[in-house]
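J.: no sequence for this one, just the structure:
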């Protein structure tokens, strides 16, 4: 990154197990689009690993849709739980939550390979929520979730609002190991 860049970077070894958060905010209260990246700089170590990543942000329309990318490494497939949470955020005091999130998963070619809106109380999804320690969702909620098994490679997942609505949404990707 050039010294003249307005971007920020942080290298932070995380030596203790636990939950960590990073907050991105604009200088002097400004707003805009930001990219947060998290890397495992010691992937050969089995003592620790990244098991889930999430972002809570405003999801707009078009280029302002909330998009998260991730890469599956190794040689075999990996099963992931992906959630787009809007309505359930209100129980945590979050105002302006996206009322009807639509979750879409894309492969590295930009082809949609999965989608969900209104997870519908599916028992396999409910079991996956419990297994990874995710908070439960009401069976009739408009929150979105999908359970996918994917080969190695890069992917993106996008959350938009039904009928071009906008709001605050939480996007979470969990590894199902």
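T.: Sure, I can see it. On a predicted model such as this, the values are computed, not experimentally measured, just so you know.

J.: contacts and neighbour counts: CA atoms only from here.
T.: Noted.

J.: where do the strands sit along the protein?
T.: 52-59, 66-72, 78-85, 101-106, 112-116, 144-150, 153-161, 167-175 (DSSP state E).

J.: and the comparison structure, right after this:
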């Protein structure tokens, strides 16, 4: 929106036109303004971003009101319009059944770009009863590991964290004191969050990662969670939010059989994948990735290595999305749900 404000006793205009230029020499018309009291306004503009601009307003006087140069007065202002934020994966979450051993919940994410990224990672359990979960993990613990597998930090009960006040100030403090949270700044690289139950407790838990500084020179590039996919309320549910403007192209994958090569003895043999929008509507479904989008999936370079695994390539507008992983014919096993940003 551009607004030209009439000041003091300057003459009234019958018409105001607006133009823009990148060199203050050659101007492109934008249109005629609309009078709103003492102002003239032009809305609905699509101006170039990320560069220096000159905006020129020309006002035409009412009959009988002239200055020494004629019946037109103009004003030029310099402006720099920041480009809109590119669409990114803003925060991520996965809900699944946490057991013991290889069946704990393992969430992974990659930070790309340059500079550090401020994040908060949470392990939610007891408060899930408020959302209809009858078997929540009563006392979740949380570990954060770097790409080498080294432990960076851990937390059991977020109120015991040394930076408890920072967690509160983020607006994302867990609602139950037995839940866990880690708020830290991370350099670009791969990270893993592991959720377990205290004293080998089991139950449904939610692992979440939030980007606290989306304007930084780094971003969440892709996310994944490994857990035991069962049936009913115990299926694996991965959520992600696309922030910014414009569309984001992603690939979502449900991996099962190929986990055997990484030492998983009970992988989900035939995972299916549903993608839901923020209203809960199913916008895509896949069982066996080669059956529908084979060429598109192969073109990403991220095709699953087993034909029984599932994948969906989709271009999405900003909003909330959910990926649900189930075993075909109600089978159970360890699975991996992944989301990769492609653009």
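T.: Received the coordinates, thanks. This structure is a prediction, so every number in the text was calculated from the model and none was measured.

J.: care to give me the TM-score?
T.: Scored against TM-score structural alignment, normalised by the length of structure 1, the superposed chains reach a TM-score of 0.90; 169 aligned residues with a Cα RMSD of 1.6 Å.

J.: Specify the stretch among the strands of structure 1 that is closest to residue 3 of structure 1.
T.: strand 66-72 (26.1 Å; Cα to Cα).

J.: Turn the strands of structure 1 into a markdown table, including distance to residue 128 of structure 1 and mean neighbour count.
T.: Converted to a markdown table, these look like this (distance: least, Cα to Cα, whole Å; neighbours: other Cα atoms under 10 Å):
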| stretch | distance to residue 128 of structure 1 | mean neighbour count |
| --- | --- | --- |
| strand 52-59 | 13 | 18 |
| strand 66-72 | 19 | 17 |
| strand 78-85 | 7 | 24 |
| strand 101-106 | 17 | 24 |
| strand 112-116 | 16 | 15 |
| strand 144-150 | 8 | 19 |
| strand 153-161 | 18 | 21 |
| strand 167-175 | 10 | 22 |
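
J.: Same list, those strands, but as TSV with distance to residue 14 of structure 1 please.
T.: Formatted as TSV, the strands of structure 1 follow (distance: least, Cα to Cα, whole Å):
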stretch	distance to residue 14 of structure 1
strand 52-59	15
strand 66-72	20
strand 78-85	23
strand 101-106	29
strand 112-116	33
strand 144-150	27
strand 153-161	24
strand 167-175	19
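
J.: what comes into contact with stretch 269-276 of structure 2?
T.: Residues outside stretch 269-276 of structure 2 that contact it (Cα atoms under 8 Å, 6 or more residues apart in numbering) are 253-257, 282-288, 308-312, 321-328, 331-333, 335.

J.: which bit of structure 1 covers that stretch?
T.: Aligned by TM-score structural alignment, stretch 269-276 of structure 2 falls on residues 99-106 of structure 1.

J.: The equivalent of residue 62 of structure 1 over in structure 2: neighbour count?
T.: Aligned by TM-score structural alignment, residue 62 of structure 1 pairs with residue 232 of structure 2. Neighbourhood size, residue 232 of structure 2 [other Cα atoms under 10 Å]: 9.

J.: Distance of residue 232 of structure 2 relative to residue 252 of structure 2?
T.: 21 Å (Cα to Cα, to the nearest Å).

J.: Kindly report the same for residue 166 of structure 2.
T.: 33 Å.

J.: Mind jotting down where the strands sit in the stretch 1-150 of structure 2?
T.: 2-5, 13-21, 28-32, 34-36, 39-42, 52-61, 72-80, 88-98, 105-113, 117-124, 140-145 (DSSP state E, counting those that start in this stretch).

J.: Export those strands as a markdown table, with columns for mean neighbour count and distance to residue 244 of structure 2.
T.: A markdown table is the format used below for those (neighbours: other Cα atoms under 10 Å; distance: least, Cα to Cα, whole Å):
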| stretch | mean neighbour count | distance to residue 244 of structure 2 |
| --- | --- | --- |
| strand 2-5 | 16 | 23 |
| strand 13-21 | 19 | 26 |
| strand 28-32 | 15 | 26 |
| strand 34-36 | 14 | 30 |
| strand 39-42 | 18 | 25 |
| strand 52-61 | 19 | 22 |
| strand 72-80 | 13 | 19 |
| strand 88-98 | 25 | 6 |
| strand 105-113 | 22 | 17 |
| strand 117-124 | 25 | 17 |
| strand 140-145 | 24 | 27 |
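
J.: Which of those strands sits closest to residue 199 of structure 2?
T.: strand 140-145 (9.8 Å).

J.: Give the aligned range of that closest one in structure 1.
T.: Going by TM-score structural alignment: strand 140-145 of structure 2 matches no residues.

J.: which residues sit against that strand?
T.: By Cα under 8 Å, 6+ apart, the residues outside strand 140-145 of structure 2 that reach it are 122-125, 151-157, 178-182, 191-198, 205.

J.: quick one, it and strand 189-197 angle?
T.: 160 degrees (axes from the mean of the first three to the mean of the last three Cα atoms, to 10 degrees).

J.: Who are the packing partners of the very next helix or strand once past strand 140-145 of structure 2?
T.: Using DSSP states H and E, the next helix or strand after strand 140-145 of structure 2 towards the C-terminus is strand 151-156. Packing contacts for strand 151-156 of structure 2, counted by 3 or more Cα pairs under 8 Å, 6 or more residues apart in numbering; DSSP states H and E, involve strand 140-145, strand 180-186.

J.: need the next SSE after strand 151-156 of structure 2, C-terminal direction.
T.: helix 164-169.

J.: Tell me the counterpart of residue 27 of structure 1 in structure 2.
T.: Per TM-score structural alignment, residue 27 of structure 1 is aligned with residue 198.

J.: State the number of residues packed around its match.
T.: Counted with other Cα under 10 Å, residue 198 of structure 2 comes out at 14.

J.: Do I have it right that residue 258 of structure 2 meets residue 307?
T.: No: using Cα atoms under 8 Å, residue 258 of structure 2 is not in contact with residue 307; the gap is 9.6 Å.

J.: what about the two, which has more around it?
T.: residue 258 (20 against 15).

J.: Which position in structure 1 pairs with the more buried one?
T.: Using TM-score structural alignment as the criterion, residue 258 of structure 2 maps onto residue 88 of structure 1.

J.: Quickly note the distance from its match to residue 44 of structure 1.
T.: 37 Å.

J.: likewise residue 69 of structure 1?
T.: 21 Å.

J.: With residue 108 of structure 1 instead?
T.: 24 Å.

J.: Counting neighbours, go ahead and name the busier of these two.
T.: residue 108 (12 against 9).

J.: Against residue 149 of structure 1, how distant is the more buried one?
T.: Residue 108 of structure 1 is 15 Å from residue 149 of structure 1, by Cα to Cα.
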